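Visitor: Here you go, sequence then predicted model.
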Amino acid sequence: FWWLAALSVVIGFTFSPLLPLGTTITVHECKARELDYGRVRLWGSLAFILASYGAGWVLDGTSTEWIVWMLFVAGIVNFAITTRMPDPQTDRPLRSGSSLMYLLRKPVFLIYLACIGFAQGAHGTYYAFASVHWESAGYSHEMIGVFWSIGVIAEIVLFAVAGRFVRGRHPGILFAIGAGSGILRWIVLGTTDNLWLIVLVQPLHAMTFGITHLAAVSFIARAIPQQLATSAQSLMATLSMGVFLGSSIWISGPLYEQFGSQVYYLMAVFSAISMGFAIVLTRTWRGEDQTFCN
């Protein structure tokens, strides 16, 4: 156990920063080369589907020991790709001192963090217990895989076509759309196990995750100069996918044990809180570019 725990800590420290750093570089290059960020990002979602089904296909004919070797090969490929990534050049830092503390002293940025934090935290029960609950409701592993795939495919479609819609839209409006979709989605999943209702709301993953992600990236691209972008992405990823989502999953455990799928109602409350902060964001930030230059 302790060897695996130590290895997990090392992997966590080295692998986790790849997401915010990669997103920062991608956003910078999309702006510099006038590319549609959504159409670039969709390849990550597509790779998720291919890796999931590919790994399942391999494991059906082999054993679980192959998981380690697949991760090893993926790590080598990932290393090779990162050595070929562009190195965006930035000017001198905008100010001395900690960029993180500078950002955390900005009320608008804190409102933004609350929007994305509660929006991502609202997925805690879904990520941790959706498969467990669907299996207990009598659905096969194949059908559960279909449920997950519907959500990710909808996310891919959104990333492919959302460029024109997102461009120029206030991130607060996008956050509100994602939060409203979350309220509907989590209430339905907490209320019923009906096949067709699950199929009907699963495409809302494109809104609860996809549009929320685009809103988060759009805010950083528009409001924060390149010199602070990496710090902003790191804070966003650490708090939303780490603190908020991790706490939500931890809370969902004992609540699911006692209340079952009704714990989704708490996720609907998180989405409602995110919507509240989204409304505040639209009223306190007018959409100025490079808001934090001063």
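Guide: Nice, I can see it. Residues are numbered from 1 along each chain as shown.
Visitor: can we go C-alpha only for contacts and neighbour counts from here?
Guide: Noted.
Visitor: R84 and L71, how far apart?
Guide: For R84, the distance to L71 equals 20 Å [CA to CA, to the nearest Å].
Visitor: who has more neighbours, the two?
Guide: Taking R84 and L71 together and counting by other CA atoms under 10 Å, L71 has the greater number of neighbours (11 against 8).
Visitor: any idea which element the more buried one lies in?
Guide: Here L71 is covered by helix 66-82, with elements defined by DSSP states H and E.
Visitor: roughly how far is the helix or strand just after that helix from the heart of the chain?
Guide: Proceeding N to C from helix 66-82, the next assigned helix or strand is helix 99-104, under DSSP H and E. In terms of CA atoms, centre = their mean, to the nearest Å, the centre of helix 99-104 is found 22 Å from the chain centre.
Visitor: repeat for stretch 193-211
Guide: Between the centre of stretch 193-211 and the centre of its host chain there is 16 Å, according to CA atoms, centre = their mean.
Visitor: try stretch 168-186
Guide: Its chain's C-alpha centre lies 14 Å from the corresponding centre of stretch 168-186 when counted by CA atoms, centre = their mean.
Visitor: buried set for that stretch?
Guide: Of the residues in stretch 168-186, 170-183, 185-186 count as buried by neighbour count, 16 or more other CA atoms under 10 Å.
Visitor: try stretch 72-83
Guide: In stretch 72-83, not a single residue counts as buried (criterion: 16+ other CA under 10 Å).
Visitor: okay, now the one to match up with it:
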Amino acid sequence: DAVGLLGALSAAAGLVGAPLWGAAADRFANSRMVLPAAAGGAALAAGLLALVHGPLLIVLAVGLMSLAMGGVSPILDARALETVTDDRNRYGRFRVWGSASFVVAAVFTGWLIDRAGIHALLFVLITGLAATAIVGLGLRSTNLVPSLPRFEGIKSVIRSPELAPFLVAALFIWSADSAINGFFSIRLGEIGAPASLVGISWALGAVVEIPLMVAFPALGARFGAERLLLAAAVLFVVRAIAVAVLRDPLLVTLTMALHGGAFALSLVGGVTYVSRHAPQGAAATAQGVLSGTTFGLAAILGPGLGGLLAPSLGLPGMFGVAALAGIAGVGALSVALRSRSAGFQRESSARSVNDGAK
């Protein structure tokens, strides 16, 4: 229960922190200090977590760390996208380093914990965050457009006719996936999977992500980023149905390949979609709102509702409900993308008429 509460606290802090740090990065776009402040603050809070004892101090340290860490990813995403403005699908080749480093860090951290104890986990985290803060000193926005005052950037993203429906769809899709992931390891144990298979399942998902992120520019050029987003949402649903009906430990483990593919296409596709439709002066803010939605709010709603349903429905039944939520997300995403396509066609027609009149 305590671990679950800390996880919910972490997600809630990220939900608040990601948009606020994104807004700060947009407002102080000519400053090099916003990313170092977020990463450095998270490193300090992680150091505090390593030193404190007692539930209240631990809760405080976790909350501060998550609040600060919430800003790292949106700012890095916004800066990466500024370097590929001619083809934003190339963002996947930047993001792939995150998945690759996850695999390496997971293996290395596990090896270190076996030899030095659980506090080695915080040592690796603090080192990584400190390195991010130092590297961040060399990063500054190259897109110096006028920023929006105070919280107007967040409001403009939430009210955007292109982004608001997309964020609702993303909330359904990622909440359903979070509900499954929150209980996936428990399900493997329930059907008799050995502990080694549990670890392999999560590594499998990360390994599948890497080639898809590398190939995303080519896939986007061939099929379109919007179609890849829909394909990802469908893969999430297929995986949800599979884990609901399968009982063989090996087959359930292999469903993580579906999750890895869906995660890669949805994450890269979502970031690039949001970057294309972000209001002017709110590029990092828009990424913060997306991050807060997918890794904050969805991470609260999915496992929370899943935990309420699992005792009465069982894990397979709860996974089935998650599949239904995912199907609703596919429908909502289809509507959001179709509305955007129709709006784009109207804008193009209007420009053609105006050009002809001239």
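Guide: It's in. These numbers were taken from a predicted model, which means no experiment stands behind them.
Visitor: What does the TM-score come to for these two?
Guide: Scored against TM-score structural alignment, normalised by the length of structure 1, the superposed chains reach a TM-score of 0.89; 290 aligned residues with a CA RMSD of 2.5 Å.
Visitor: just to revisit the earlier point, tell me the helices and strands packed up against the helix holding L71 of structure 1.
Guide: helix 37-61 (3 or more CA pairs under 8 Å, 6 or more residues apart in numbering; DSSP states H and E).
Visitor: In structure 2, what range does the helix it packs on match?
Guide: For helix 37-61 of structure 1, the aligned range in structure 2 is residues 91-115, judged by TM-score structural alignment.
Visitor: quick one: buried residues of that stretch?
Guide: So, applying 16+ other CA under 10 Å, buried residues of stretch 91-115 of structure 2: 91-96, 99, 103, 105, 109, 112.
Visitor: Could you work out the most separated pair of those?
Guide: In the buried residues of stretch 91-115 of structure 2, the most distant members under the criterion CA to CA are Y91 and L112, with 31.8 Å between them.
Visitor: Looking for the alignment partner of V135 of structure 2 in structure 1.
Guide: When the structures are aligned by TM-score structural alignment, the residue of structure 1 matched to V135 of structure 2 is I81.
Visitor: Return the residues in contact with that match.
Guide: I81 of structure 1 makes contact with no residue, according to CA atoms under 8 Å, 6 or more residues apart in numbering.
Visitor: what does G14 of structure 2 give?
Guide: With contacts defined as CA under 8 Å, 6+ apart, G14 of structure 2 is in contact with 66-71, 292, 295-296.
Visitor: out of those residues, who's nearest R340 of structure 2?
Guide: R340 of structure 2 lies nearest to G292 out of the contacts of G14 of structure 2, by CA to CA, at 22.3 Å.
Visitor: So what does that closest one match up with in structure 1?
Guide: Structural correspondence for G292 of structure 2 with respect to structure 1 (TM-score structural alignment): T238.
Visitor: Also L57 of structure 2?
Guide: Using TM-score structural alignment, the equivalent of L57 of structure 2 in structure 1 is W3.
Visitor: Same question for F236 of structure 2.
Guide: In structure 1, F236 of structure 2 lands on G182 (TM-score structural alignment).
Visitor: so which strand or helix has its match?
Guide: Per DSSP H and E: G182 of structure 1 is located in helix 171-191.
Visitor: For that helix, enumerate the helices and strands it packs against.
Guide: When contacts are defined as 3+ CA pairs under 8 Å, 6+ apart, helix 171-191 of structure 1 packs onto helix 107-121, helix 195-201, helix 212-223, helix 264-284.
Visitor: can I assume the match of F236 of structure 2 is in contact with Y265?
Guide: No - with contacts counted by CA atoms under 8 Å, G182 of structure 1 stays clear of Y265, the gap being 10.4 Å.
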